[in-house]
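Student: Could you look at this predicted model? Sequence included:
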Amino acid sequence: MQSKLVASRDIIICYNRSAGITFPIPSHRKVLLEELGFMAESEPTLPGFDEILPRKPAAALAVIEAALRLSRPGENGRPEARTAVIVDYAEMLAPAADLAHMSSQDRTVLTTLQRWAVDREIITLGSPVFLITENLADVHPVLRSASSRIEAIQVPLPDTATRETYITGLCEKYAEVPLEGITVPQMARLTAGLKRLHLEDIFLRAEVDGMPVTSQLVKERKRDIIASEFGEVLQIIEPETDFSHIGGMEHIKNFFRRSVIKPLQDGNSRRCPMGILLPGPAGTGKTILAEAVAKESGINCCMLNLGKIMDKWVGSSEANLDKALQCIEALSPTIVIVDEIDQSGLSRDNSGDSGVSNRLFKRLLEFMSDTRHRGSVVFVGLTNRPDKMDAALKRPGRFDKKVPVLPPEAGERADIFRVMLRKYQIENNLKDQELVMVAEATEGYTGAEIEALVLKASEVAEDAGVRSVDMEHLRYALDVYRPTTRDIEVMTRLALEECNDLDLLPPAYREKLAEKRNIKKLQKQEGRQRRTM
């Protein structure tokens, strides 16, 4: 940005609270001092130790304002600006603090920045002032409001093409640090969500350790960087589970193949839903299903923890959400898993926290319903209690599809038994007919409870000194294991009520609902006939 401004301005001023007023072009200091009626015999030796130009914000901004009013004759005879100003770490000058708790000097600085934005002379001259901050939410709200006349320009995280170009340059810069087992395009895809600074950090780490850059190093550094940047708010997931690890749910798998995976791979954004809500009882496999969709589609996957966004510090909650949403955009195409979305604590009705939850909720709704994200960001919400979610969050355009994930039927339970035995590499001599018998005896069990039952049978066999699990071990496990099936019926009913497309229901449930509808129609017809008699 500085190089662009040099061509059109005589004076480029940079300012921050630590270094004070500095100049990217040293000669610009002399020009400014002469224009303001000062003369300096020597240049400052260290940033922040200028003997003439003040460093404290209020005094420094007064000097900068005088510079903003300097003009020169333009081509058409009208005066034009000579000065451009870059204020770095703007959040340190005008933090997102409560006005009542700001010092007198901080309020003076805030007022000065507000005044510059509406000053006719500065606007007429066209003297630009750039306020630089890492997170917009860290800057005081009055400077972010629409009436401030300050335009917010979001600088996005580098996309895949930009990262690939930058990594190519880093390979030349760090020629002694080779890539091993990974290509530049592969590294560009793996580093989605990282800044240029983070990319160079990976090469520096490899250089210090005397090691090549490998995919393992990239994944480890990315995990550490994301954790330090976002804490528990956003987690990058590297799914290892695909549909072959999930028993049953064939109708749901087929839905995801047709409406999510294939459209994402083909770039068919029109077919891809903005979001998918997976309501259903606990333990039915909602989380593993969402991760498997990301694995099958081959795109990025992250988990957004809305419950961790709230912070006790003023402005921190908004900053947490803004950073997370910016990273999600950089990760696109991506699947965003929101677990226990009904317990996020965000809604339109929350008024006990000075409106913070309301503002966060509104920002989230705006992001989720932004049609520019269709086909690149797919939200997958997981919930046991959809009735506790705000209606605005559940509407089409945010969660277009609502797919109930219900306790498995007998045939699906037998399939889950097979998957769990294979998952844990449990030796067994169980026949298909025996698994079907056990499946029929586990009516109402969820996938998580079947998993616990299989592990219990394995423990029984191991305690008996037997390597292979047989039917007797499963029968014993079935006798002693007590499933936590409480509330499953209620959660199943809520999930069914939430479904907005009968094609998304298991065949058995679809038939039951059709029967109920037919009965209701007959009852209505009989009622009308009685009234006419």
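Tutor: Perfect, I can see it now. Just so it is clear, the model here is predicted, and its values are computed rather than measured. Numbers count the residues shown, from 1 in each chain.
Student: rest of the way, CA atoms for contacts and neighbours
Tutor: Will do.
Student: Can you show me the strands along the chain?
Tutor: 11-16, 20-22, 71-73, 79-81, 83-87, 129-131, 234-236, 275-279, 300-304, 334-338, 377-383, 401-402 (DSSP state E).
Student: structure B:
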Amino acid sequence: MKQEMSLREEVSLMIKSRYPLIYVVSWEGSRVRKELAEIAQESKKQSYFWDVVSGWVDANGHRVNLDAPIQEGTAKKKVSNVEVESAQRAVDGILHTASQPCEAKGRLFILTDFEEYLENGYVRGAMRKCAEKFPYDGHDTIILVSSVMKIPDAMSKDVTIVDAKMPDYRELREHFEKFVESLPEEAKVDLTEDDRETLVKAALGLTLSEAENAFAKAVVQNKRLSRDDVQLILEEKKQIVRKSGSLEYLESKVGFDAVGGMDLLRDWLKKRKHSLNEDAKEFGIPNAKGVLLLGTQGTGKSLICKTLGDLLERPVLRLDLGSLMSKWLGESENNMRKALDAASSCSPAILFLDELEKGFSGMQESGDSGTSSRVLSFFLSWMQDNEKPVFVVATCNDFRKLPPELLRKGRFDEIFFIDLPSRQEREDIFRVHLELRHRDPSEFEVEKLAQRTIGFSGAEIEQVVISGLYDAYDEKRELTSDDMINNIESSIPMSRTMSEKIQALRDWAT
């Protein structure tokens, strides 16, 4: 199996191949710039770094003058925005410097957070001019570094995109050991080899600086660093994942036992619980890809997903598909890439996609220049190629709105149709919701309630219990079976109002 190249290897190869314009997407600008400086040193190239605050500096941070001489008849417009003017001078400096003899074996021009200025016509034109000239006139390369990807349509064919992956276990472990060595003597470090491995694995999914901040917080808070700090690191991790905008840590208040019925699905999931472990791989079992739960609203699909972390003992990350979409060329795909990279870095984990059809429906008729199709294509490729233990669990209310690619055999390990609950399952659901509200199910006519709720979904049964509690509380007495029966009689279940749609789902599933 071909080993994935590191950032340094990939960028080095592109530079040697005379790629003129490279765009590195990373949350760790300082780490990337350090690696680029080392690449320049190894390849005996001169490196120049630019940002809007410092202007041009060399690898040691010393100011350098790359300003081009002012020429008459320049096509550059005067601008009132100081930042844009600085960006214009920066590209002028690149063009001027690249035209001069170079004692080194070429130059790297590294610009940080430059994407906003690419919308300026002069800046964009100068960049494209460099992209045309550099492969033939020398060994110079422009490298843009940013945490977001914004590429104007006019430059889409000129730029090569490189995604800097989150640090892996090896990188985090090296950084962790350096952090421990730097601690003062009064800070107690009580860690076995197993403890160190556990702490570092807990930090997977964080950048190097975020991981160091989490370790430092543990030391400051507890005056020591021990295995007990795993939970603190996980809390920091949750905050950082939430800030991503598209991924959210889900913490269910109830366990998987709160899901009533669905014995077939329960058994299937329990068999795959241990397939995420290392010994399962040695036995020859591949990582479980995931499961698609198809069914009408209110049948408990989302509850299963939210509580699955309790069964599989994995964190649940919900991916908001709507938040991925952007008007900028390539940014929607990049948002999906970053979200999936973060999920992979947090592995073993569960990736939850709710109401899949809303995120991926109608792609053939999409008027977004193919963005939705490219996002779907990237997601499907990731599902096919991903080797990290990330279990995807998705829900869908209407299979007719899903692209056929998602329903192809082998995309998910299994597709389950979640039908309206049977009589026995309705009994189980009543018991679950009564127990959740501190009531003893044996004190209620559960069998009678189940018989009266033919065609009710799990969510509708829950509402029957809640409405009964409201009635009892209003009359300052305890809840009775009659309270719930009265609410059953006044309710019209969705199975009556949406009978054709539900039957269509059943027909497809069978």
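Tutor: Cool, got the structure. All of these numbers come straight from a predicted model, not from anything done at the bench.
Student: which residue lines up with Glu91 of the first structure in the second structure?
Tutor: Aligning on TM-score structural alignment places Glu91 of the first structure opposite Glu115 in the second structure.
Student: now the strands of the first structure in a markdown table, with mean neighbour count and distance to Pro483 of the first structure?
Tutor: What follows is those, written out as a markdown table (neighbours: other C-alpha atoms under 10 Å; distance: least, C-alpha to C-alpha, whole Å):
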| stretch | mean neighbour count | distance to Pro483 of the first structure |
| --- | --- | --- |
| strand 11-16 | 23 | 62 |
| strand 20-22 | 23 | 66 |
| strand 71-73 | 14 | 80 |
| strand 79-81 | 20 | 75 |
| strand 83-87 | 23 | 61 |
| strand 129-131 | 18 | 59 |
| strand 234-236 | 22 | 31 |
| strand 275-279 | 27 | 20 |
| strand 300-304 | 23 | 28 |
| strand 334-338 | 25 | 26 |
| strand 377-383 | 25 | 20 |
| strand 401-402 | 24 | 27 |
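Student: would TSV of these with distance to Glu65 of the first structure be doable?
Tutor: Shown next, in TSV, are those (distance: least, C-alpha to C-alpha, whole Å):
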stretch	distance to Glu65 of the first structure
strand 11-16	11
strand 20-22	12
strand 71-73	12
strand 79-81	12
strand 83-87	10
strand 129-131	10
strand 234-236	41
strand 275-279	49
strand 300-304	43
strand 334-338	45
strand 377-383	44
strand 401-402	55
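Student: right, so of the ones you listed, which gets closest to Cys171 of the first structure?
Tutor: Cys171 of the first structure sits nearest to strand 300-304 of all the strands of the first structure, at 24.4 Å, using C-alpha to C-alpha.
Student: longest helix of the first structure?
Tutor: helix 507-532 (DSSP state H).
Student: Report the buried residues of that one.
Tutor: Using 16 or more other C-alpha atoms under 10 Å as the test for burial, helix 507-532 of the first structure gives no buried residues.
Student: Distance from it to the middle of the chain?
Tutor: 45 Å (C-alpha atoms, centre = their mean, to the nearest Å).
Student: and if you look at stretch 386-404 of the first structure?
Tutor: Distance, centroid of stretch 386-404 of the first structure to centroid of chain: 18 Å (C-alpha atoms, centre = their mean).
Student: Could you work out the end-to-end span of it for me?
Tutor: 10 Å (C-alpha to C-alpha, to the nearest Å).
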